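fold the stuff below for me.
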Amino acid sequence: MVTAPWIIAGSIFLAVAGISILMLVWMWRMITLYQPVISNTPLFTHSKERYSSRDYQRLRRFGLIVLASAGLLFALIAENVVNGGALTIVDQEIAQWLHAHSTTMLTQCLLVITQLHDPWVLSPVAGLITVYYIWKKRWYAALSVLLVVQGAMLLNLLAKHSFQRARPTFDDPLITLATYSFPSGHVVASTVFYGTLAALLISQKPRHHRAIYILPIAFVMVILVAFSRMYLGVHYLSDLLAAFLEAMIWLVLCLTPLWFKRLK
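Next comes the predicted model:
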């Protein structure tokens, strides 16, 4: 029999999935509609002919819908976490089930994934990418990586210290961490890193239909990182859902003014 906490948790999960799809559609439309007039010109190079006022207004409204939806759902999840709502019951049950069904091989594989996507690993990688784009004089690309990736990590650090949620505890933990749990730093970092990287890679391709496989690959990588954190017992489900939403909010806030800057 499905209990009320699971119904609530399932509804929140589906809502996050829906917002994630909206975010992918928004990025797809933003990238494909604003391809440069000259096919080999990078997306982040200004072109007076590139922008259609109607398209600009539509995508800006679409971005506002994603932003508002993600913000409201993040607030709902945070309220559940702070007040010990129904979602936290599901958090505990999922954490205990995953821990009870862990295997040595899967643990080793997911340890590699989670270590490669540590914010302390992605941050210097993003720094090197920023330096590369500065060297190429692609200023908007460099600013995007710097602002989106590094800014998101700082934002998440502030959020963790604001909520101060303890991590899951087990008698025989796979990993022990002393830092706070909500929202997941790994998920925030990987979401903004792969999201920005996907946008940059697509923008360099003359045939923008390659976004069809670049965006899903980026999304799958983020899902793997998120699952690794929950499986290893260092995050609850709500930590991951909130991190997705936090990262999407930050992406929309940063990429909208950067990508839609218009010349007078």
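
when you work out contacts or count neighbours from here on, use the C-alpha atoms and nothing else.
Noted.

enumerate every residue touching the nearest residue to residue 237 once chain neighbours are set aside.
Counting by CA to CA, 6 or more residues apart in numbering, residue 91 is the residue found nearest to residue 237 once chain neighbours are left out, at 5.6 Å. Contacts for residue 91 (CA atoms under 8 Å, 6 or more residues apart in numbering) come out as 236, 237, 238.

and the second one, what does it touch?
Read it as residue 237. Per CA under 8 Å, 6+ apart, neighbours of residue 237: 91, 94, 230.

can you add distance to residue 249 and secondary structure and give those residues back as CSV?
Converted to CSV, the contacts of residue 237 look like this (distance: CA to CA, whole Å; DSSP: H, G, I helix; E, B strand; the rest coil):
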residue, distance to residue 249, secondary structure
91, 23, helix
94, 26, helix
230, 22, helix
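
quick one: which of those is nearest residue 158?
Residue 158 has its nearest neighbour among those in residue 230, at 21.3 Å by CA to CA.

residues in contact with that closest one?
By CA under 8 Å, 6+ apart, the neighbours of residue 230 are 95, 98, 236, 237, 240.

one more, so I can put them side by side:
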Amino acid sequence: MAVDANENTRSRFRQKFVVEERYLPLESRRALYRAAAGLIAVGLAGFTVLLIGVLTHTGLEQLDTPVENWFDSLRSTDVTVFMIVLAFVFGPIGMPIIILIVTVLWLILAKHAWRPLVLAVGMVTGVILAQVLAPIVQHPRPPIGLMLAGPDTSFSFPSGHVLGVSDFFLITAFLLASRRREHRFTVAAFTVAVLAILLQVFSRLYLGYHYISDTTASMALSLIILGTVIAVDTHRTVRIPGEPVEGKHSQIERDGT
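The predicted model follows:
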């Protein structure tokens, strides 16, 4: 009995790390690839335009100060407290904890580890991009006197807070909605993602730590990451009925968790 139990445990563990395979019509797979290509193209174009604007002080970068002044005019005690809490929850301290909890729980509950691992890799990619690009671009933050939660002298392009929130909510929305394939669920998931991103953008501008060019660049980068995730996930998991499958383990598109 003990031998059987150990063998069952090992079998479940092995299956956990077998990449799920799901069946979709050929046109659906092509649509996913088109969506991925479109997101990457839009993200690259948007980020390139924003980067050139920041480096040459043209384009959207010229709106940085007027937009910052407008957000400064909205400040009130209650809103400031809420925005500071939001910045902490989705900042460099709170966000890693959220990601760790979500990833670990998803790994435990899901039949396959593919999706939580994809989420983790997508998040790490965003962190690396933010850390590499900021010192290269060297875009200064708003004046320290405008910052409402302590001084920050690091460079601001792109916004790590906005990039982290964008990656987390957009990738999670895709990984959940792509398996359920229910229109209302997809709309709800991406609506929550967009609202969360916009709220974080508002927070960073309101608190005086970023300009509109910084936060918009982060959203553009997140589109690139999301498009890449969609392309990789589609290539690895989507199979056409009748198409040869990779390995012995496959599953119908609904996975439950």
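
sorry, back to before: under the alignment, what does the residue nearest to residue 237 of the first structure map to in the second structure?
By TM-score structural alignment, residue 91 of the first structure lines up with residue 64 in the second structure.

for residue 223 of the first structure, same thing?
Checking TM-score structural alignment: residue 223 of the first structure goes with residue 198.

how about that match, secondary structure?
The three-state label given to residue 198 of the second structure by DSSP: H, G, I helix; E, B strand; the rest coil is helix.

can you check residue 144 of the first structure too?
Three-state assignment for residue 144 of the first structure (three-state DSSP): helix.

coming back round to it: ok, and the contacts of residue 237 of the first structure in the second structure?
Retained in the second structure by both residues aligned by TM-score structural alignment, their matches' CA atoms under 8 Å are the following of these: 91, 94, 230.

just the closest of those to residue 115 of the first structure, please.
residue 230 (13.7 Å).

so how far is residue 175 of the first structure from that closest one?
11 Å (CA to CA, to the nearest Å).

show me the helices in the stretch 101-250 of the first structure, by range?
104-116, 119-135, 139-145, 151-163, 185-203, 211-231, 237-259 (DSSP state H, counting those that start in this stretch).

quick check, nearest of the contacts of residue 91 of the first structure to residue 217 of the first structure?
residue 237 (21.7 Å).

identify the residues contacting residue 181 of the second structure.
No contacts exist for residue 181 of the second structure under CA under 8 Å, 6+ apart.

map residue 99 of the second structure across to the first structure for me.
With TM-score structural alignment as the criterion, residue 99 of the second structure pairs with residue 126.

could you check how many residues crowd around the residue lying closest to its match once chain neighbours are set aside?
What sits nearest to residue 126 of the first structure in space, not counting adjacent residues and going by CA to CA, 6+ apart, is residue 145, at 6.5 Å. For residue 145 of the first structure, the neighbour count with other CA atoms under 10 Å is 24.

counterpart of residue 145 of the first structure over in the second structure?
Residue 145 of the first structure maps onto residue 119 in the second structure, by TM-score structural alignment.

again with residue 236 of the first structure
Checking TM-score structural alignment: residue 236 of the first structure goes with residue 211.

against residue 120 of the second structure, how distant is that match?
From residue 211 of the second structure to residue 120 of the second structure the distance is 28 Å (CA to CA).

over to residue 245 of the second structure?
Residue 245 of the second structure is 26 Å from residue 120 of the second structure, by CA to CA.

one more: residue 44 of the second structure?
22 Å.

ok, the residue mapped onto residue 29 of the second structure from the first structure - contacts?
Correspondence of residue 29 of the second structure to the first structure, assessed by TM-score structural alignment: residue 56. By CA under 8 Å, 6+ apart, the contact list for residue 56 of the first structure reads residue 260.
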